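Trainee: no FASTA, just this:
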């Protein structure tokens, strides 16, 4: 009796990109909002608890949308971008270019542009990486440091956003050889995050009404 054939291994593992600083700052900010808002709800008098509840309803999903929600997922077939208020799915055949200047952006073949909120660009980090690369190249004219570490590959010293964009661009370039017919078989899809938008809108409206009445 022969054992079943194991499934073929994917050419590379699925990749996820998120901002570590955004996750940490978002968690701390949400904890602070809940602490202040909870105190107003349980200890406030008159309209204060209701105003605090309306503010919490608007602020919590808004802060989470800009800090905890952003993510970029890349697999063998497509790129999925989860931004604060919408999710964009792009097959690699529809991706024309991925750039990181002042922000990380992906461009489609139809001319659309989408920002990668989960891959923020830090100019300070980029300058620091450039200085480190410059010092390393001057350490040894033959491209070797005093401890024999190879410095010709600057990927390890590049800024986080630049490394992420370089990896995504490499994945995108693997589909350049596909036929045009395959390229037109799938298109980009955009889904708005109503689970985030709805509570924010309701909270803002309630807050406006309560402040007007009070």
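Mentor: Structure's in. What do you need? Note that the structure is predicted; figures quoted are calculated from it, not measured.

Trainee: switch to C-alpha atoms for all contacts and neighbour counts from now on
Mentor: Will do.

Trainee: in the strand or helix carrying residue 200, what counts as buried?
Mentor: Take DSSP states H and E as the rule and residue 200 turns out to sit in helix 194-213. For helix 194-213, a neighbour-count test (16 or more other C-alpha atoms under 10 Å) marks 196, 197, 199, 200, 203, 204, 206, 207 as buried.

Trainee: wait, the third one sits on residue 59?
Mentor: No: between residue 199 and residue 59 there is no contact, the gap being 9.2 Å when judged by C-alpha atoms under 8 Å.

Trainee: so who does residue 119 touch?
Mentor: By C-alpha atoms under 8 Å, 6 or more residues apart in numbering, the contact set of residue 119 is 17, 18, 19, 71, 72, 103, 104, 161, 164.

Trainee: From residue 51, how far off is the last one?
Mentor: In this structure, residue 164 lies at 42 Å from residue 51, with C-alpha to C-alpha, to the nearest Å as the measure.

Trainee: Show me which of the two is the more surrounded one.
Mentor: residue 51 (23 against 20; other C-alpha atoms under 10 Å).

Trainee: give me every residue that touches that one.
Mentor: 207, 210, 211.

Trainee: Distance to residue 130 for those - can I get that in JSON lines?
Mentor: Shown next, in JSON lines, are the contacts of residue 51 (distance: C-alpha to C-alpha, whole Å):
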{"residue": "207", "distance to residue 130": "48"}
{"residue": "210", "distance to residue 130": "53"}
{"residue": "211", "distance to residue 130": "51"}
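
Trainee: Nearest to residue 191, out of those residues: which one, please.
Mentor: residue 207 (27.3 Å; C-alpha to C-alpha).

Trainee: follow-up on the earlier one: same for the helix holding residue 200, what does it pack against?
Mentor: helix 48-67 (3 or more C-alpha pairs under 8 Å, 6 or more residues apart in numbering; DSSP states H and E).

Trainee: State the next helix or strand along the chain beyond the helix it packs on.
Mentor: Following helix 48-67 in sequence, per DSSP H and E, is strand 71-74.

Trainee: so residue 189 makes contact with residue 90?
Mentor: Yes: using C-alpha under 8 Å, residue 189 makes contact with residue 90 at a distance of 6.8 Å.

Trainee: then this one, side by side with the first:
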């Protein structure tokens, strides 16, 4: 029993939930910004300097194109929390509790598979076959260097050609090979590995259970449809 002379200790503050990990495509973001600048520049130029139907066509074109550019470049993102995976694709948002995720697959595209068998593509984590091949070559080269006793700094534990002796013909004629310090795994594959770790760790926990929800992005689709309709009417009227 607590008394006024011996007050109970203060309860610890509640632990805040961990922030979601956010995955986005840097190339997609850069490309989207560039496309938007070009579209807006051409569109506003036509609005200001155009004659006749040109300003109206430019306006309809911008209403159609701008939402589509945003949808396919700036909008895609994957939010990975402790309890669920939220996938924001161009025209819909899919929320999957970890308990409802059956697998995360990587092939020619990255996708999440729900336990119902439904597949959802991860637009924000595109597969780069070129980056994957480069990473695989670095991994093979690192394994071959380790088998030959080459040190990580690019030297070798043996003298002779390719080593640090007089018979080598490498960097500067001293037998030193330029080290390849690039990643041995593609960035998108690393992101998928992190998601798989979260799935393995959180999939069976009680807070990670629930139902899969899908919400369509009407805020993106509606302006694009309006722009398409307006453009079709202008072209039909002539």
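Mentor: Arrived safely. Note that the structure is a prediction, hence the values are computed from the model and not measured.

Trainee: quick one on the thing from earlier: which of the contacts of residue 51 of the first structure still touch in the second structure?
Mentor: Retained in the second structure: 207, 210, out of the contacts of residue 51 of the first structure (criterion both residues aligned by TM-score structural alignment, their matches' C-alpha atoms under 8 Å).

Trainee: so where is the lengthiest helix in the first structure in the second structure?
Mentor: In the first structure, with assignment by DSSP state H, the single longest helix is helix 20-43. Mapped onto the second structure using TM-score structural alignment, helix 20-43 of the first structure spans residues 26-49.

Trainee: Distance to residue 139 of the first structure for the buried residues of helix 194-213 of the first structure - can I get that in CSV?
Mentor: Output for the buried residues of helix 194-213 of the first structure, formatted as CSV (distance: C-alpha to C-alpha, whole Å):
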residue, distance to residue 139 of the first structure
196, 51
197, 53
199, 56
200, 54
203, 58
204, 58
206, 63
207, 61
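
Trainee: and which of those is nearest to residue 12 of the first structure?
Mentor: For those, the nearest to residue 12 of the first structure is residue 196 (32.4 Å; C-alpha to C-alpha).

Trainee: before we move on, back to that, looking at residue 189 and residue 90 of the first structure, which has the bigger crowd around it?
Mentor: residue 90 (21 against 11).

Trainee: Give the helix, strand or coil label for the more buried one.
Mentor: strand (DSSP: H, G, I helix; E, B strand; the rest coil).

Trainee: Can you tell me what it aligns to in the second structure?
Mentor: That one, residue 90 of the first structure, aligns with residue 96 by TM-score structural alignment.

Trainee: And residue 80 of the first structure, by the same measure?
Mentor: Match for residue 80 of the first structure (TM-score structural alignment): residue 86.

Trainee: Am I right that its match sits in a strand?
Mentor: Yes: with three-state DSSP as the criterion, residue 86 of the second structure is assigned to a strand.

Trainee: Could you check how far it is from residue 60 of the second structure?
Mentor: 33 Å.

Trainee: And for residue 7 of the second structure?
Mentor: Where residue 60 of the second structure is concerned, residue 7 of the second structure sits at a distance of 70 Å (C-alpha to C-alpha).

Trainee: Give me the more crowded residue out of those two.
Mentor: Neighbour count, other C-alpha under 10 Å: between residue 7 of the second structure and residue 60, residue 60 has more, with 22 against 9.

Trainee: correct me, but that one touches residue 231?
Mentor: Yes: with contact defined as C-alpha under 8 Å, residue 60 of the second structure reaches residue 231; the gap is 5.3 Å.

Trainee: first vs last residue of stretch 94-114 of the first structure, how far apart are they?
Mentor: Span of stretch 94-114 of the first structure from end to end, C-alpha to C-alpha: 13 Å.

Trainee: what's the burial count for the nearest residue to the match of residue 80 of the first structure once chain neighbours are set aside?
Mentor: Counting by C-alpha to C-alpha, 6 or more residues apart in numbering, residue 86 of the second structure lies nearest to residue 95, which is 4.4 Å off, once chain neighbours are set aside. Neighbour count of residue 95 of the second structure, defined by other C-alpha under 10 Å: 21.

Trainee: same check, this time on residue 84 of the second structure
Mentor: 25.

Trainee: now do the one 10 residues further on
Mentor: Look at residue 94 of the second structure: counted by other C-alpha under 10 Å, it has 16 neighbours.

Trainee: Geometric centre of the first structure: which residue is closest?
Mentor: In the first structure, the residue lying closest to the centroid (C-alpha atoms, centre = their mean) is residue 118, at 1.5 Å.

Trainee: Correct me if wrong: that residue contacts residue 83.
Mentor: Yes: in terms of C-alpha under 8 Å, residue 118 of the first structure counts as a neighbour of residue 83; the distance is 7.4 Å.

Trainee: what touches both of these two?
Mentor: 70, 71.

Trainee: ok, so what distance separates the alignment partner in the first structure of residue 223 of the second structure from residue 76 of the first structure?
Mentor: When the first structure is aligned by TM-score structural alignment, the residue opposite residue 223 of the second structure is residue 199. Using C-alpha to C-alpha, residue 199 of the first structure is found at 35 Å from residue 76 of the first structure.

Trainee: can you check residue 210 of the first structure too?
Mentor: With C-alpha to C-alpha as the criterion, residue 210 of the first structure and residue 76 of the first structure are 50 Å apart.

Trainee: and the residue mapped onto residue 188 of the second structure from the first structure, how many neighbours does it have?
Mentor: Superposed on the first structure with TM-score structural alignment, residue 188 of the second structure falls opposite residue 161. Using other C-alpha under 10 Å, residue 161 of the first structure has 25 other residues around it.
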